[in-house]
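Colleague: Turn this into a structure:
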Amino acid sequence: MQHKMIEGYRLSPQQNHLWLLQDQDKMLPFKVQFALLIEGNFEQKILEMALQNVVDSHEILRTTFPGLPGMTIPLQVVVERSTLSIDYYDLKNLAPQAQEAEINAVFNSVSQLPLDVVQGTLLHVYAIALSPHKQVWIVCLPAMNADTSTVGNLVRVIGRAYTSCLRGEELNEEFIQYADFAEWQNELLESEETKTGREYWRKQDVSAALNLKLPFEKVSPLHTKFKPKHLQITINQDLVVGLEELAHTYDTSISVVLLACWQVLLWRLTGEENIIVASAFEGRKYEELEQALGLFAKYLPLACHLNETAQFSEIIKQVRETFQDVYKWQEYFTWEIAQDQTEKPLFFPLSFEFEERPEPYWVDGVSFSILHQYVCFDRFNVKLSCIQQQDTISAEFHYNSTVLDEKTVNRLATQFQTLLESAINHPETAIAQLEILNEQARHQLLIKFNQTQTNYSPVRCIHHWFEQQATISPDSIAVIFEDQQITYAALNKQANKIAHYLQQLGVAPEVQVGLFVERSLELIVGLIGILKAGGAYLPLDPVLPTEGLTFRLQDAQATVVLTQQHLVKRLPESGVRVICLDADEGTIATENYDNPVSTVTAENLAYVLFTSGSTGKPKGVAVEHRQLFNYLNAIIETLDLSGCTSFATVSTFAADLGNTTIFASLCTGGCLHIVSQERAANPEALADYFRRYPIDCLKIVPSHLAALLTCSHPKQILPRQRLILGGEACSWHLIEEIRKFAPECRMFNHYGPTETTVGTLTYSIQPEEIGQRSQTVPIGRAIANAQVYLLDSYLQPVPIGVPGELYIGGAGVARGYLNRPDLTTQRFIVNPFNQEQESTLLYKTGDLARYLPDGTIEFIG
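Modeller: Below you'll find the model as predicted:
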């Protein structure tokens, strides 16, 4: 049995790397293609003869890459003779505009054709005749055989060969053959004498580069397809002049300034302090290699360490020094060294290259000039290619379309140009303060995403809204607690009696009344009674220790507490007037049951809720009627609650989570189910209750709901119409679980700190949504008359996709912290984006979030 043999040369490290990157699509994305404009009194046959001579004299243009079964890496084999492949197009009869369109169409069509690097013809030419003295060649080569510098070198050598052929002379030039270079480089990397160079690269930690991710990279498999696309912008001429001046000032090149700007932008978008970008190096630093053809170039990692206080000028200097180091050691980098640090796919996600496009090349009255080109010899997620041609610079953003979409890359291009202008004009400015958002982007983030203006007038107190509802539906059941229930008329009358009683005790606007009551009918009666008296209710959780109760009552300067007989002994002996809603029922019953009159307005306090402080000392959040009024209107409208007839609250009244269902129910004529603490914690007991009393609308914390869904009949836990999730981040896994049991129920994620009145953002979870675009369920957009801003540490808006601190403004911002002017000033700041004459406040939440492309907000933590 005869064994097939191949005689050839080892691949160069560059070719070896590229071969391992290829998909099983005949190297489709990895190619070198350019459109060459040829003008003048040329002779077609001489041109083609010149091209054939160039192919004959340069082995790399005749090199294929066959292998044998079992071989992972092929050999490079030089074919003795390679016949030219030329396709002809005659466009002489078309108008110039039509000719240009056809050239572009052919260029794009050719770019999609596979190249056979194993046994096919390597160099393909498509000759397009435009006139007797003008034609365009579209030339295509595999990237295994060429790189960016090959294009210019090939054009020049074709021109010189044309002159030689025209004069009947031999092309008398000495060329470095690529196979010889490949062998030299392989031996170099194996030599003990080059150990120092290899050690330089072993000390460079490239793992950070391989983990860099831009915002909104698509969730995709590790070995996703590589489908490159690109978009191009032209850098403003004034910026080009500024670039040249800046490069001169800091004794460096334009390419270094552009690379520094690219790294600063990537830092601003990722937040990573160590930004590693793979920069293209020609691989021709020796004079004898300058005019050589073949894949000499490689992308090498350039690390840049950034922090928000560093000036752009300092980054330029850092990049310049790193670039010089890498240039010195460029031939010693191999991916085998990088493999020691990572098991991820071996390519750098973020890349950069700078190319000086050659001037038209003239020989014997014929000019050769490159119209445009496509070069891809390595993989990337995003590559910035800056091309200087005469006095213009264009920036091409090449991207893997399976990882990033066109809109994201468009934003990236705009941000780069904005940052470049800012950096050129202010090189001594800290990089964190350079602009990356143009006016259009700022308007979108600050204005367009916050167009929530809605007129809810006249603004009134919440208890007046309830009184109106009690008139509309007096005989409807207002509240149910276990086996007790009360109608709207009865609830209104009982609350009125308490209100009259409290007014006799001095309760009036701005007076806080403690509400120390377990979940019951009495709790709702007392709450509404306090509001009707003109006071503000102060909910006190029955599980609070005495110390906590004492602090809250003293801080609120509460002189009256509504409670129940069995809780009295829990109250501190602080001199407050204690009224037992059960034991003192007889006394209260003698009071007037008509709606009381008070001087309370929407600008007065409605309630004070104490939240836990970071130092352990709770702080009281003071919320006014107008804030609660706006919230209630907005949430009824946004969640479309008007069709719900039964609501349930399963959380503590000492927090505002339940205010959504409590007030929405009582102000729209619904029936409010107050679930006891014991039942709310027992999945089976709650499922049994909801079976007997089906619920339309439920608001609950996601982790609480997840625990309840472990019951034997999880479907019974879920409401029929609206499920509102809030209080913590919500996972997509929970949403999938809910869908299994209640596919018809509309789900909403709801976010907002107590300081901005219950909730400020809502997100409607769509029926088929499974979380492709976010890690957790988004928190959505601002409700009516609320504004939401994501800002950096300088109170400037962050770009879409970049984490920023969440600030909330608008009608829901609370008055501030009770008796804490220092903390109020710290967390409630003047709104720097206010366009109204009257000053408004923003609440600094301390939470991180980011914008999704459509303006929806995703909570981060």
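Colleague: When you work out contacts or count neighbours from here on, use the C-alpha atoms and nothing else.
Modeller: Will do.
Colleague: The closest residue to residue 338 other than its chain neighbours: neighbouring residues, count only.
Modeller: Counting by C-alpha to C-alpha, 6 or more residues apart in numbering, residue 338 lies nearest to residue 206, which is 6.8 Å off, once chain neighbours are set aside. Neighbours of residue 206 under the rule other C-alpha atoms under 10 Å: 24.
Colleague: next one: residue 309
Modeller: For residue 309, the count of nearby residues is 11 (other C-alpha under 10 Å).
Colleague: and it, what is it in contact with?
Modeller: Taking C-alpha atoms under 8 Å, 6 or more residues apart in numbering as the criterion, residue 309 is in contact with 430, 431, 432.
Colleague: Can I get those residues in JSON lines including distance to residue 227 and neighbour count?
Modeller: As requested, these are exported to JSON lines (distance: C-alpha to C-alpha, whole Å; neighbours: other C-alpha atoms under 10 Å):
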{"residue": "430", "distance to residue 227": "37", "neighbour count": "18"}
{"residue": "431", "distance to residue 227": "33", "neighbour count": "27"}
{"residue": "432", "distance to residue 227": "33", "neighbour count": "21"}
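Colleague: quick one: which of the residues you listed is nearest residue 687?
Modeller: Out of the contacts of residue 309, the one with the shortest distance to residue 687 is residue 432. That distance is 53.1 Å, counting by C-alpha to C-alpha.
Colleague: quick one more, to check against the first:
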Amino acid sequence: MNIEQLVVDLSKQGVKLWVEGEQLRANAPKGVLTLETRDLLAKNKAQLILLLHEKNAAPDTDLPLIKTKRPQNLPLSFAQERLWLLNQLEPDSPFYNEQTALKLHGQLNVVALEQSFNKIIERHEVLRTNFHTINEQPVQVIADSLTLSVPVVDLTELPESEREIACQQLAKMQAAQAFYLASSPLIRACVVKLKELEYALLLTVHHILVDGWSTGILMRELATIYSALCNNLSPELPELPIQYADFAIWQRQWLQKEVLQTQLDYWKQLLKNAPTLLELPTDRPRPAIQNYRGAVQYIELSNELSQAITNFSRQEGATLFMTLFAAYVTLLYRYTGSDDIVVGTPIANRDRLELEGLIGFFVNTLVLRTDLSGNPSFQQLLSRVRQRILQAYAHADLPFDELVKALQPQRDLSYTPLFQVLFVLQNAPISEVELTGLTISPLPTQSTVAKFDLTLSLQNTATGLVGMWQYNADLFDAATIERMNGHFQTLLEGIIANPQQPISQLPLLTELEQQQLLVDWNDTQSDYCQDKCIHQLFEEQVKRTPNAVAVVFEDQKLTYQQLNSRANQLAHYLHSLGVGADVLVGICVERSIEMVVGLLGILKAGGAYLPLDPEYPTERLRFMLEDAQVLLVLTQQRLLDRLPQLQAKQVYLDEAWSQIAQNNQDNPTSEAKAFNLANVIYTSGSTGR
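Modeller: Coordinates of the predicted model:
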């Protein structure tokens, strides 16, 4: 529950809040201010004072929200107008179809269910509304009546293993079927029979009629009416003070120049020079045109962790939303390295009592910009987030599309304007609704639409926080989101364990990832033959992959077979010069294919090599050759002036290769064993020599 909603709930109980100086004052009917309510006020005192200050600072332009005389052409609300415009561009798109899918266990009365839906449609005008165009302007057209049929699809004849798949396919088909705003009913429902006492309810409504809060209202009213009808009683629901059309008229009148300008000024200042794109690391490049292909993964936090987060929020004087939001932006910060992060979040936009029980499209989107600079501790970040969110709540009436119009961000067809990631905390979980004789549980469906790059939706239930990640499948793989899910949970645990820790140092890796990084991927020990030399192991590889490329230098390359043949020719040649076990041969060549041939040739002859870097000073090379008592050096003609004048025999690989190539290409027989000398390496040493 956010602070604005707390104020609304208290107001509904007759509690009046105001600020005197810096003191929070409250007046309430007898018995309303219980110990629990007083505790709630005390824990949220700072936020309540700030919110009331912000509200008081706004211009006094209050306009009563009441039933009013309706014009001949009913206007749309700002939110409805946005969806109407989008629908004009893509009239066959199911993009804004909102689906609720539930599992029902028990004895279902389908007739009572259908009657219940129709009584709700009769009660809420918005559910029987269409949208026409008059003089190029959209208007609401409310039908006097609308009868909804709820067909039953019986899947019990299918094998049990196929029923769930068929149900998912039906849900997908229902969600993908377009509504036509001007002509067709914008609500449909069907029941799927899975077993004798097991059903699925699929309810699909166009978003222009409802929001998430509305779905909660609809389900609660459905429970009340259904229970009454099943018991042959008349449903009792309080009369609605207004209808959605009244709100649309009021909103157009209220959001006039002074109010609009005050709200706009705040958001313009907040979003000045904000980053236009959050560069999350993706599995694939971003397509030039966003096509909204999506997928979901579910998240479930333990009851213990969920309760710890709730308790921590109370201790810090923050709401659950604030803490989870701060954790979410911390995760995004760790993934992107950006300390200036913009995230969208929906707000119920129902801070008036008249709107509490009304079905309609009220939800607005806030653009929250978070400053994570200076590597703050999580506690410090939460304080920043709390202040920013409270300020945003005080300026939450500006419709999102009006903000976009005012800011005129540079449009890019590959991503959404202003923000690309969303965070949602649901306030009214459907799982708490009860229907007479039925046990209800959510039916997870695989959404194939993603409006943003990434959306995290959570809701607090009796068993803990649950929700889902909805992501753009063109950008991310399922495995990436699964890792992100694990990182988020690890991050939350780290926050609870040490909220004073800088956000850059909070843990992210799961135990499994730590095991992989620190143990599994470092476990390089392996059994190998300890009585073979390097050149013999190479020869075994030649047999396995003779035609594979073994060495590449610039535009030259040799296969394993070619490299082995050349090294063998050199080995036979060196053997003829007396090279055998423990005989040291110097090799002074530039980086080249000849260098690799030379090293292998020396080893195959049974000798050991002394690497001589031609970039070394002449005196350094002289010392190494004299100290090692080398009698033979492999080099190149062009390096003649680099080497000191010595008694050691010099073989120029480039000049002498025609002679070397006359030798046998077969593997030589070597007397060298694994314990013989393979090389001698000179370091700078403590003597400096």
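Colleague: Work out the TM-score between the chains.
Modeller: Once the chains are overlaid, their TM-score stands at 0.66 when taken by TM-score structural alignment, normalised by the length of structure 2; 570 aligned residues with a C-alpha RMSD of 5.4 Å.
Colleague: ok, now how distant is the residue nearest to residue 338 of structure 1 from residue 377 of structure 1?
Modeller: 20 Å (C-alpha to C-alpha, to the nearest Å).
Colleague: next one: residue 352 of structure 1
Modeller: 13 Å.
Colleague: Same question for residue 552 of structure 1.
Modeller: If you go by C-alpha to C-alpha, the gap between residue 552 of structure 1 and residue 377 of structure 1 works out to 68 Å.
Colleague: Could you check which of those two is surrounded by more residues?
Modeller: Neighbours per residue, other C-alpha under 10 Å: of residue 552 of structure 1 and residue 377, the larger number sits with residue 377, 27 against 21.
Colleague: Which element, helix or strand, includes that one?
Modeller: Assessed by DSSP states H and E, residue 377 of structure 1 sits outside every helix and strand.
Colleague: Please, where are all the strands along the stretch 401-550 of structure 1?
Modeller: Applying DSSP state E, counting those that start in this stretch to the stretch 401-550 of structure 1 gives strands spanning 477-481, 484-487, 512-516, 536-539.
Colleague: Format these as CSV; extra columns: distance to residue 135 of structure 1 and mean neighbour count.
Modeller: Written out in CSV, the entries for these read as follows (distance: least, C-alpha to C-alpha, whole Å; neighbours: other C-alpha atoms under 10 Å):
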stretch, distance to residue 135 of structure 1, mean neighbour count
strand 477-481, 85, 22
strand 484-487, 90, 16
strand 512-516, 88, 28
strand 536-539, 84, 28
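Colleague: any chance of these in TSV, with distance to residue 668 of structure 1 too?
Modeller: As requested, these are arranged in TSV below (distance: least, C-alpha to C-alpha, whole Å):
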stretch	distance to residue 668 of structure 1
strand 477-481	10
strand 484-487	14
strand 512-516	24
strand 536-539	21
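Colleague: so what's the residue nearest to residue 338 of structure 1 up against?
Modeller: 276, 301, 338, 341.
Colleague: So which of those residues wins on neighbours?
Modeller: By neighbour count, taken as other C-alpha under 10 Å, the most surrounded of the contacts of residue 206 of structure 1 turns out to be residue 276 (28 neighbours).
Colleague: helix/strand/coil for the alignment partner in structure 2 of that one?
Modeller: For residue 276 of structure 1, the equivalent position in structure 2 is taken to be residue 342, counting by TM-score structural alignment. Under DSSP: H, G, I helix; E, B strand; the rest coil, the three-state class of residue 342 of structure 2 is strand.
Colleague: Find the residue closest to residue 342 of structure 2 in space, skipping its chain neighbours.
Modeller: Setting aside the residues directly before and after it, residue 342 of structure 2 is nearest to residue 369 in space (C-alpha to C-alpha, 6+ apart), at 4.4 Å.
Colleague: And the one you found, what's its match in structure 1?
Modeller: That one, residue 369 of structure 2, aligns with residue 303 by TM-score structural alignment.
Colleague: wait, is its match part of a helix?
Modeller: No - looking at residue 303 of structure 1 with three-state DSSP, it is strand, so not inside a helix.
Colleague: Check whether it really touches residue 322, as I assumed.
Modeller: Yes - because the distance of 7.4 Å satisfies C-alpha atoms under 8 Å, residue 303 of structure 1 is recorded as touching residue 322.
Colleague: between those two, who's got more neighbours?
Modeller: Neighbours were counted for residue 303 of structure 1 and for residue 322 using other C-alpha under 10 Å; residue 303 has more, 22 against 17.
Colleague: For the more buried one, give its distance to residue 369 of structure 1.
Modeller: With distances taken as C-alpha to C-alpha, residue 303 of structure 1 is found 36 Å from residue 369 of structure 1.
Colleague: can you check residue 280 of structure 1 too?
Modeller: According to C-alpha to C-alpha, residue 280 of structure 1 stands 23 Å off from residue 369 of structure 1.
Colleague: With residue 61 of structure 1 instead?
Modeller: Distance, residue 61 of structure 1 to residue 369 of structure 1, by C-alpha to C-alpha: 21 Å.
Colleague: Of those two, give the one with the bigger neighbour count.
Modeller: Shown here are residue 61 of structure 1 and residue 369; by other C-alpha under 10 Å, residue 61 has more neighbours (23 against 20).
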